[in-house]
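Enquirer: predicted coordinates and the sequence they were generated for:
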Amino acid sequence: MGRFEEIKVGDSATFTKTVSETDIVLFAGITGDLNPVHIDEGFASKTIFQKRIAHGMLSAGFISTVLGTKLPGPGTIYLSQTLSFRAPVFIGDSITARVEVIEKLPEKQRLRLKTECFNQEGKLITTGEALVMFKE
């Protein structure tokens, strides 16, 4: 993104990824979260969702991608994140993570950001707020 001084309240950036079967299996393996709602079609078919859903933290991870690669960009240190999961993510959904600067804290080069994820239909999946430290 550039220098801290160049970042403005209202600046935003996005990242989009289509969630695959492989993404869910790898995330389960990496984290150890083998909840059958994520990995067992038979189990998931009996839930409110009627099919497997992705881990909530997988879509939240896309927010981290935006922070570390786009806004503010490389060198960003993630300090905190609030999350509210509003809707499920299914295999084949294209999720767009969006971050927007809502406050600059120049004394420590920190930013407060609105964080959201939407599916391909524009439905809000995840919402929250992040605090990051930006080092150039």
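Expert: On my side now, so go ahead. Numbers count the residues shown, from 1 in each chain.
Enquirer: alpha carbons only for contacts and neighbour counts from here, please
Expert: Fine.
Enquirer: where do the strands sit along this structure?
Expert: Secondary structure of the chain, counting by DSSP state E: strands at 12-18, 77-85, 94-105, 110-118, 124-133.
Enquirer: buried sites along the longest one?
Expert: Pointing back at strand 94-105 there. 94, 95, 96, 97, 98, 99, 100, 101, 102, 104 (16 or more other Cα atoms under 10 Å).
Enquirer: now the first one
Expert: By 16+ other Cα under 10 Å, the buried positions in strand 12-18 come out as 12, 13, 14, 15, 16.
Enquirer: for residue 68, see how far away the second one is.
Expert: Meaning residue 13. Separation of residue 13 from residue 68 (Cα to Cα, to the nearest Å): 11 Å.
Enquirer: go on, the fourth one?
Expert: If you measure residue 15 against residue 68 using Cα to Cα, the figure is 11 Å.
Enquirer: let's bring in a second one:
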Amino acid sequence: MSETRDGWAGTIKGRPTMGQAAERSRTTSMKDIIAFTEMTGDRNPVHYDQALAEKTAFGKLIVQGGVTTGILNAVVAEDLPGPGTVFLGVEWKFVKAVGVDETITGRVEVAEVRADKPICKLLTEVRDSQGNVCLTGTATTYTMPLQGL
């Protein structure tokens, strides 16, 4: 008879539980757009040209999608599952664009947890300050054991 190994041994926060959730909020800014452009080269005019952006379906300057999803990186790496966690895969749908100077809240909820490996499936979403969903989907994560390194 084989013993079941606890794949979460050595992870900083331990094994998450089904239904456990965490969230973070932040306000976007033009600095986010500039920093993201410096990292990626994304100079889409809907991020920089106010007059043009106001004529689009968005009606305003918007931040890059990577700025919107970035809040989920922070929740996953800092809160749930926590330090040492990386994304293995994501399925995200952008539902509503996020504008400059908008407060967004990223939320993750544990949908599945493997016992043998530190892998989770998370329900993910980003909402604006009015509670409108801007992004929705799922993410699969792996949490590296960091204790004892």
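Expert: That came in fine, so what should we check first? Since this is a predicted model, take the numbers as computed values, not measurements.
Enquirer: distance to residue 64 of the first structure added to the strands of the first structure, as CSV?
Expert: Formatted as CSV, those follow (distance: least, Cα to Cα, whole Å):
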stretch, distance to residue 64 of the first structure
strand 12-18, 10
strand 77-85, 8
strand 94-105, 9
strand 110-118, 10
strand 124-133, 10
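Enquirer: out of the ones you listed, which comes closest to residue 1 of the first structure?
Expert: strand 12-18 (9.7 Å; Cα to Cα).
Enquirer: other residues contacting the closest one?
Expert: With Cα atoms under 8 Å, 6 or more residues apart in numbering as the test, strand 12-18 of the first structure has contacts from 62-63, 65-66, 70-71, 91-101.
Enquirer: if you set the cut-off to 10 Å instead, what comes out?
Expert: 1, 59, 62-67, 69-72, 90-102, 113-120 (Cα atoms under 10 Å, 6 or more residues apart in numbering).
Enquirer: for ChimeraX, what selects the buried ones among those residues?
Expert: Of the contacts of strand 12-18 of the first structure, the buried ones can be selected in ChimeraX as follows, counting by 16+ other Cα under 10 Å:
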select :59,62,63,64,65,66,67,70,71,72,90,91,93,94,95,96,97,98,99,100,101,102,113,114,115,116,117,118,119
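Enquirer: residue range for stretch 129-137 of the second structure in the first structure?
Expert: The aligned range for stretch 129-137 of the second structure in the first structure is 120-128, by TM-score structural alignment.
Enquirer: right, and residue 47 of the second structure touches residue 35 too?
Expert: No. Counting by Cα atoms under 10 Å, residue 47 of the second structure stays clear of residue 35, with 11.9 Å between them.
Enquirer: okay, the two: which has more neighbours?
Expert: residue 47 (21 against 12; other Cα atoms under 10 Å).
Enquirer: dump the residue contacts of that one.
Expert: 30, 33, 34, 37, 53, 60, 61, 62, 63, 64, 99, 100.
Enquirer: which of those fall in helices?
Expert: 30, 33, 34, 37, 53 (DSSP state H).
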